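>>> Here is my input, please return the structure:
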Amino acid sequence: MSGFSAFIASPWGSALAIAAMALITFLCRIGGLVLMSHVRITPRIERGLRALPGSIIVATILPAALDSGWPAFAALGAAVAVMATTRVDILGLAAGLGALSVIRAFL
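The predicted model follows:
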């Protein structure tokens, strides 16, 4: 094993990888703040930014739901229904997880 390979395989290599990932994450977050400080927030951009969290959630959850079939869609329906009526995210999450647990318990 060469010197560089031995370093990467050592605990110091792991610590360096974690530090590099933390730095990159920090720079991405700061870069977004710096970039958005130069953008004039119009009503159209504000609507887009408000819709962004929901879009990210859908993009994250939909592929998993498609793989899991109808139980996942039933749980998503329960979560959406509770969130639409109560406007409390944690209650929607609890309803979705509870519905999925009940469905899986009976399958």
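
>>> make it CA atoms for all contacts and neighbour counts henceforth
Fine.

>>> Counting neighbours, what do you get for residue 75?
Residues near residue 75, counting by other Cα atoms under 10 Å, number 24.

>>> how about the nearest residue to it, chain neighbours excluded?
In space, residue 75 comes closest to residue 96 once its chain neighbours are excluded; the distance is 4.5 Å by Cα to Cα, 6 or more residues apart in numbering.

>>> That neighbour touches residue 81, doesn't it?
No - judged on Cα atoms under 8 Å, residue 96 makes no contact with residue 81 at a distance of 9.4 Å.

>>> Who has more neighbours out of these two?
Legend: neighbour count by other Cα under 10 Å for residue 96 and residue 81, higher for residue 96 (23 against 15).

>>> Another sequence for comparison is provided below:
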Amino acid sequence: MSLDPINLAAFLGMALVTYLTRIAGLALVGRLDLSPRAQAAFDAIPPAVLIAVIAPSALATGWPERVAALVCGLAAMRLPLLGVVAVGVATVVALRMVA
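As a prediction, this is how the structure comes out:
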């Protein structure tokens, strides 16, 4: 297997840009004085991105994924994000074993 220098440069460039955007975000957050409303909006971004990634897959596949998405929606009213993800994964695994 050979390593193409152009591909290596592209991978390293993408890694550098990703790293710099994350570091820039962390550096800026410490300097911003956000209102409670703006802070709530920023706190809502990770769950919104997670739903945007998962929903098409859940709705385009079989019934176990649809049921798990519904269970996750209900669990999200009571549990933190990590708990919702754990409940969703456990539900999909259990339902796929049944199906």
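
>>> care to give me the TM-score?
After superposition, the two chains reach a TM-score of 0.71 (TM-score structural alignment, normalised by the length of structure 2), with 98 aligned residues with a Cα RMSD of 2.7 Å.

>>> coming back round to it: residue 70 of structure 1 versus the residue nearest to residue 75 of structure 1, what's the distance?
According to Cα to Cα, to the nearest Å, residue 96 of structure 1 and residue 70 of structure 1 sit 13 Å apart.

>>> same deal with residue 53 of structure 1?
Per Cα to Cα, residue 53 of structure 1 is found 24 Å from residue 70 of structure 1.

>>> how about the helices of structure 2, start to end?
Under the criterion DSSP state H, structure 2 carries helices at the ranges 5-31, 36-43, 45-60, 63-75, 81-98.

>>> Tell me, how many residues neighbour residue 64 of structure 2?
Residue 64 of structure 2 has 19 neighbours, counted by other Cα under 10 Å.

>>> these two touch, right, it and residue 92?
Yes - using Cα under 8 Å, residue 64 of structure 2 is in contact with residue 92, at 5.8 Å.

>>> Residue in structure 1 paired with residue 87 of structure 2?
Superposed on structure 1 with TM-score structural alignment, residue 87 of structure 2 falls opposite residue 95.

>>> which residue is nearest the centroid of structure 2?
Geometric centre of structure 2, nearest residue: residue 50, 3.5 Å, by Cα atoms, centre = their mean.
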